[in-house]
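S.K.: A predicted structure for the sequence below; I have some questions about it.
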Amino acid sequence: MTPGLRLLLRWALNAVALLIIPEIVSGIAVESYVSALAAALLLGLINALIRPILILITLPITLLTLGLFTLVINALLFWGVSGLVGGLQVSDFGNAFWGALLYSVLTWLVNLAVGDPERKVRVVVNRQR
């Protein structure tokens, strides 16, 4: 599978993940598959471009909370995307938190399933004599 096709498949499956979330978290609604595609694209861009900057800015509090503040950042970004995409509604921060957490797990599973087969992890074993 070509890298471009893999990227399109990952984008489509992330949109499907967004469509699954309202079935589990009651305060989230996705109106259509087109809205899910737009939200998945925007979430991907924001997670790639803005999230690393926010994590760097909030590094002291993230270290104090042993990384748990990253969940708050994810929830705020998820909630923010709902404000930018018309077909995605998130009622409050609590639903954004659970929606972002569930979306993270689902996209992790998507990345695991659609992962690059040519990217192999080398395990180096240190043999002592």
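M.R.: Nice, I can see it.
S.K.: drop to CA atoms for contacts and neighbour counts, all remaining ones
M.R.: Fine.
S.K.: which parts of stretch 48-60 are buried?
M.R.: Within stretch 48-60, the residues scored as buried using 16 or more other C-alpha atoms under 10 Å are Arg51, Ile55.
S.K.: where along this protein do the helices fall?
M.R.: Listed in chain order, the helices found in the chain under DSSP state H are 3-24, 33-49, 51-57, 59-64, 69-84, 93-113.
S.K.: Second structure for comparison follows:
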Amino acid sequence: MGFLLRILVSAIAAMFTAYLLKPAVKVDSFVTALILALVLAILNALVKPLLVLLTFPVTIVTLGLFLFVINAVIILLAAKLVPGFKVDGFWWALLFSIVMTIVNSVLIGLAGGSN
């Protein structure tokens, strides 16, 4: 599955997830969702590996559950970087990352791609 198609699917997943978590997570428009998907892709490619490496001992002790915290931090960082995307706090960012991962996986499966 091509990069642009993955960004498009992630943008749709972000819009749907924001709709599900409506009072606490806000995405202004589809263009904002596209920018959010692109920023998340960049943060996941550049920042997340560094955070995983720095927190490796904690991740081992928590049997990988600390990766959810890292995902929430990435969402909060994206909320700071993308105008028009708002998350009300850490727990909403954590829930957003979990729901968006599930929705994204389902949409990629429907699109015929592999994760």
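M.R.: Now that the structure is in, tell me what you want to look at. Note that this is a predicted model, so its numbers are computed, not measured.
S.K.: And the most centrally placed residue in structure 2, how far from Ala45 of structure 2?
M.R.: Geometric centre of structure 2, nearest residue: Ser97, 4.8 Å, by C-alpha atoms, centre = their mean. Taking C-alpha to C-alpha, to the nearest Å as the measure, Ser97 of structure 2 falls 16 Å from Ala45 of structure 2.
S.K.: do Gly112 of structure 2 as well
M.R.: Using C-alpha to C-alpha, one gets 23 Å for the distance from Gly112 of structure 2 to Ala45 of structure 2.
S.K.: nearest residue to Thr32 of structure 2 other than its sequence neighbours?
M.R.: In space, and not counting its chain neighbours, Thr32 of structure 2 is closest to Gly84: 6.2 Å by C-alpha to C-alpha, 6 or more residues apart in numbering.
S.K.: Give the aligned equivalent of Leu4 of structure 2 in structure 1.
M.R.: When the two structures are superposed using TM-score structural alignment, Leu4 of structure 2 falls opposite Leu8 in structure 1.
S.K.: ok, now which ones touch its match?
M.R.: The neighbours of Leu8 of structure 1, taking C-alpha atoms under 8 Å, 6 or more residues apart in numbering as the test, come to nothing; the list is empty.
S.K.: What of the one 10 residues further on?
M.R.: With contacts taken as C-alpha under 8 Å, 6+ apart, Leu18 of structure 1 has the following neighbours: Val30, Ala36, Ala40, Tyr103.
S.K.: between those, which has the most around it?
M.R.: Compared across those, Ala40 has the highest neighbour count, 25 neighbours, by other C-alpha atoms under 10 Å.
S.K.: excluding its backbone neighbours, what's nearest that one?
M.R.: Excluding the flanking residues, the one nearest Ala40 of structure 1 by C-alpha to C-alpha, 6+ apart is Ala15, at 5.4 Å.
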